[in-house]
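Predicted coordinates and the sequence they were generated for:
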Amino acid sequence: MSDNRSHIEEKYQWDLSTIFATDQAWEEEFETLSAQIQDAKSFAGNLVTSGQNLLEITEAYLDLSRRLEKFYVYASMKNDQDTTVAKYQEYEAKATALYAKFSEVFAFYEPEFMTLSGQDYEAFVAEVPALSAYAHFFEQLLKRQAHVLSQAEEELLAGAQEIFGAASETFSILDNADIVFPFVTNENGEEVQLTHGNFISLMESKNRQVRKEAYEAMYSTYNQYQHTYAKTLQTNVKVQNYKARVRKFDSARDAAMSANFIPEAVYDTLLEAVNSNLHLLQRYVNLRKQVLGVDELKMYDIYTPLSQTDMTFTYEEALEKAEQVLQIFGKDYADRVHRAFTERWIDVHVNKGKRSGAYSGGAYDTNAFMLLNWQDTLDNLYTLVHETGHSLHSTLTRENQPYVYGDYTLFLAEIASTTNENIMTETLLKEVEDDKQRFAILNHYLDGFKGTVFRQAQFAEFEHLIHIADQEGKVLTSEYLNNLYADLNEKYYGLKKEDNPEIQFEWARIPHFYYNYYVYQYATGFAAASYLSEKIVHGSQEDIDKYLGFLKSGSSDYSLNIIRKAGVDMTTVDYLNAAFKVFEERLTELEELVARGAHL
């Protein structure tokens, strides 16, 4: 059983008092923000009556948005650190409701802006030169013109925001707070309660019985609740399809990708490239069967490291290694990493009620915090450098961009994090002294690629198929979802669904299916990062400088342009082919090491 939060040393807890010194200060900001958002109603009808009004109302809108972001982050992170505390559940609900109110009050903004002709806009900029600071912001709005509704319709949609989010929130509460998993036996023969936090480490166990028991316990629990999970997922899909239809998009995918101005062809190119390279995944799966020495490989054998060499890192050792490796980016970057590691930006350990997984979060005016659920594994070292990549991307963006461009798109988000991972791999492979350690690092890299490119593409394929199915009028029952997921899993791994019946329920436990076409970006991001890290490690200072320029760009240009300046054209298949080439080279090297007995 994980500890209560009160038992965890302060130095391992993030310091949210740097956002609001006390809960009281947050509550005071709630009153002030609520009143100011209410007052902002008077802006409606006046946005484009003059250039000065356009400037003042835009700046008021951005200022309230900036403060609301900080306000929300405090509530959300307080809730994430222990989801069973009613006070912070209420804080997050209040913050979500205030966001909905803000959206409702400013629902006039886009429709009114859309009435402005290009000629009038240019006249405004000539009259009020300060507007030119928002040129890219305004240009993006005009590009969305066809999908903005009338003011009354926008108000109705904004007012329904909380309702639209209900399926996702219900999933989150069920999955993080209410669902109880059984006790299982760990590698030391101890009875432990299965949690989201310890499931992966149990699945990585070298003891096959431990893996099997944890796997069956996890999915037997999801089997019990499959109809409820199907309902939350179906409702979420219906919400995305409805919103896309109302806004005159061809599909939910079109709507989601249009938000970042990414053509749908990028998604299709990814899935085509992955499907044409499934033979590499299956080659790796076959090698796994050979190394593990099993007659029949099961899905619960997919995650255990093949290496007999346990590379373990305490949290402190991981911090030291990460700092050393990330020095490649120069002093400015390294100084900020040190601050993140020493100024309590990180919530480190598992505790009862804590949100599962890991993330980097924060707002424009806060530290770029990280949530971890630490285990002493090589994988967790990679999680640390991954989330540090996100946090440094956020920090450098906020330091170099005004608030209006002080964030970056989801499409670019995964590139900074996985570039760090790839550089860690390159560094460890360079330092490695014997075949057994080399085997462990190659195995970790290939597992990471499998999990980030192949697995996330599998998720992306599933997500797209269920949205299309709903669009075509099919009912997303648990039976439908189970069958679809089982078929896809067999196609990817080449392991028969009849021999792996539990995997059909895996869709039920994946929170990313509620993130609206998010997962494909893990795969495209990893492939782009593979390409970039090669340049950073083996290229020139200019390659590093171009990459740092990307980290500082925020959303000051379109995503594809920003990453193109760093040296990757993501509209072509070339960067994907380059990534699969690295995968195949490292797989071949691992096969050679197996032939030499390095795994024994």
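Received it, and whenever you're ready, just let me know what you need.

CA only for contacts and neighbour counts going forward, please
Will do.

Please, where are all the strands along the stretch 51-200 of the chain?
Remark: strands assigned in the stretch 51-200 of the chain by DSSP state E, counting those that start in this stretch are 183-185, 191-193.

pull the longest helix from this protein.
Taking DSSP state H as the criterion, the chain has its longest helix at helix 51-81.

What is it packed up against?
If you count contacts as 3 or more Cα pairs under 8 Å, 6 or more residues apart in numbering; DSSP states H and E, helix 51-81 packs onto helix 23-39, helix 86-105, helix 118-127.

what about versus this one:
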Amino acid sequence: MSTQANSDKNVRDVGESLRASEVRGKPRSEIDPAYRWNLEDIYAAEADWQQDAQRLQALVQAFVGRQGTLGRSAADLLAGLKHHDEIGMVAGKLYVYAKMKLDEDTANGAAQTLFNQATSLLVQANAATSFFVPEILSVDANQLQAFVDATPELQVYRFALEEITRQRDHVLSPEAEQLLAQFGEVLGAPSDIFEMYNNADMVFPTIADENGQSVEITHAMYHELLERKDRDVRERAFTAVYDTYKRHRNTIAAVYAANVKRNVVNARIRNFPSARVASLDADNIPVAVYDNLIQAVEESLPALTKYLQLRKRVLGVDQLQMWDLFVPLVADIDWKIPYDEAKATVLDAVKVFGDTYLEAATRGLNSRWVDVYETRGKRSGGYSWGTYGTHPYILLNHTDTVQDMFTLAHELGHSMHSYFSRKTQPYVYSDYTLFVAEVASTCNEAILYDYLGRIIAEPAKRAYLLNQQLETIRGTLLTQTLFAEFEKMTHDHAEQGGALTADWLDETFYQLNVKYYGNAVNVTDRTAHGWMRIPHFYSAFYVYKYATGISAAIALSRKILSEGQPAVAAYVDFLSAGSSDTSIELLRKAGVDMTSPEPVRQALTQFEQLVEELGKVL
């Protein structure tokens, strides 16, 4: 039986939607398979995974014999490139399956073992193929060009080879690259340690809710508690979570410091002036894009203050606290959206992208791409993932909130970007760069806001959506820029010889929050510990891409809604382009120029306009 048929059989109608409360606390095995992703689409059984693991080892061993041959002839270069691609495809499937299996239950010993095996295989593959780029760079540039020009099958690799050549000054000798690759598992330890510590070992206390019932705080439940109407519940949740992190501050500081030092050392070894430049160079992004973002957001902080002052007045509090920043401003609305209803709404919204997009999205969401509900030990948050040769997968921790519906739209955007890129592009260009990674996801959110604004007439819900849209921009553009500035400061401090102690990290994060929120919010000492909660800090200089991504997405969504089919066609071309051109050029073809500060300023202008509009409504 096909996955599609199996999924259709299990999915309920919207009218009988399963609610998150019905599955909370249940073992994973008791949740309807329709709400669990189907990793068997990758490997039907672990024996198949192990068979591919052996295949990878054979491919890696054979690849070692190619060392010294890549420059001999066009045929040798082509064979090496294809062999390298095959290793990447098999290794990707092995790693993605093992990681998602672990994410189902991070405390599962068997899953931990499989993931450790996958990590070791990946390190071995990286070590064995580490000579690949240095050896290509050792070939005379004119000779390399001649190989490509004379060989039709090499034409597809032209841009990839140009990108390799661009980084000539930052690639080490084959021996040095091999040595670094062998340390891959060790260098990735800070991220692995934090994830295990944060998801498997971090235990938050139980608090009383507004009815006096005990509620065990989890990562997903925490966000729901911060939206509760009862201010005391919000304060108890905030205090419990931040005090829990405070007890671990020295350990987490040591883990994060190790991560920063790894980035700094890697940049120095590769002859980059800083870790930030090294990170941005991977996507060929000028550092000015990062600096302009921070500057533009800091210039707009009066608009943030105005919004926060509005929030204070509407909530009727003497002093706005950090735990008051997420509760909806429309006090009399109780808007719960079960997953199936959220799915149907999102699919209606994305019809604007055309039949091809809609058909793919519908098929995916009805074919067990999604792992919907929180279960004990499951990785927190949400993501879209997969690899070449698999369909995309989406991890959620759905709790029936409006925000969770937008999370589904967000992750579906990622999945559609991956789906079209992998479907259209050869393996070498099938992944998109991290710089454009958040464009499709936040574009989906903008389209969903527009759709809901057109179909919902109830004033309270319309006001709620205005508030939600403001919160999306605040969280994605303003907050992520605060995080980006924190990352810049931590890496600058380490590069100047400073120690990243818990005290320094707390004080730095506290002062940034004072700068952003201090004119309207009581920024207490507890706020200083917020840096400990951010998993993305272990993927250095990633968070700024949320801010640039939403700026590009707002611009693209406006074009799609105002121009129709021509803009839709350009957008789907962008989704299908993978990494076949530079990120800046791909976005320019889609209709937005990110070398200019204008997209960021336009997004911030929209934030100001929404503040004005919400103020009038309320």
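Perfect, I can see it now. Given the structure is predicted, the values throughout are model-derived calculations rather than measurements.

care to give me the TM-score?
Once superposed, the chains reach a TM-score of 0.97 (TM-score structural alignment, normalised by the length of the first structure), with 594 aligned residues with a Cα RMSD of 1.2 Å.

Out of the strands of the stretch 51-200 of the first structure, which one sits most buried?
Mean neighbour count (mean count of other Cα atoms under 10 Å) peaks for strand 183-185 among the strands of the stretch 51-200 of the first structure, with a mean of 18.

residue range for that one in the second structure?
Mapped onto the second structure using TM-score structural alignment, strand 183-185 of the first structure spans residues 206-208.

ok, back up a step: got the angle between the longest helix of the first structure and helix 23-39?
150 degrees (axes from the mean of the first three to the mean of the last three Cα atoms, to 10 degrees).

Buried residues, helix 51-81 of the first structure. List them.
Going by neighbour count (16 or more other Cα atoms under 10 Å), the buried part of helix 51-81 of the first structure is 51-55, 57-58, 61, 65-66, 68-81.

what lines up against residue 165 of the second structure once you look at the first structure?
In the first structure, the residue equivalent to residue 165 of the second structure is residue 142, according to TM-score structural alignment.

mind listing what the nearest residue to that match once chain neighbours are set aside touches?
Leaving aside its sequence neighbours, residue 142 of the first structure sits nearest to residue 114 (Cα to Cα, 6 or more residues apart in numbering; 6.6 Å). Taking Cα atoms under 8 Å, 6 or more residues apart in numbering, we find residue 114 of the first structure in contact with 141-142, 145.

residue in the second structure matching residue 114 of the first structure?
With TM-score structural alignment as the criterion, residue 114 of the first structure matches residue 137.

picking up where we left off before, need the strands of the stretch 51-200 of the first structure in JSON lines (columns: distance to residue 378 of the first structure).
Below are these laid out as JSON lines (distance: least, Cα to Cα, whole Å):
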{"stretch": "strand 183-185", "distance to residue 378 of the first structure": "22"}
{"stretch": "strand 191-193", "distance to residue 378 of the first structure": "22"}
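
These: which one's closest to residue 558 of the first structure?
strand 191-193 (46.4 Å; Cα to Cα).

Run the chain-centre distance for that closest one.
How far strand 191-193 of the first structure lies from its chain's middle: 29 Å, per Cα atoms, centre = their mean, to the nearest Å.

so what secondary structure elements neighbour it?
strand 183-185.

can you tell me the mean distance of the strand it packs on from the second structure after alignment?
Its aligned residues in the second structure lie a mean 1.2 Å from strand 183-185 of the first structure after superposition (mean Cα distance after the TM-score superposition for the first structure).

What residue in the second structure is paired with residue 294 of the first structure?
Looking across to the second structure (by TM-score structural alignment), residue 294 of the first structure lines up with residue 317.

did I read that right, its match in a strand?
No - with DSSP: H, G, I helix; E, B strand; the rest coil as the criterion, residue 317 of the second structure is located in coil rather than a strand.

residues in the second structure aligned with stretch 237-245 of the first structure?
Residue span in the second structure matched to stretch 237-245 of the first structure, by TM-score structural alignment: 260-268.

In the second structure, what stretch matches stretch 475-494 of the first structure?
Using TM-score structural alignment, stretch 475-494 of the first structure pairs with 499-518 in the second structure.

Only the buried residues of the matching stretch, if you could.
Result for stretch 499-518 of the second structure [16+ other Cα under 10 Å]: buried residues 500-502, 504-514, 516-517.

Against the centre of the first structure, work out the most remote residue.
Using Cα atoms, centre = their mean, the residue of the first structure lying farthest from its centre is residue 127. It sits 42.1 Å away.

What sits closest to that one if chain neighbours are left out?
Once flanking residues are discounted, residue 127 of the first structure sits nearest to residue 51: 6.8 Å by Cα to Cα, 6+ apart.
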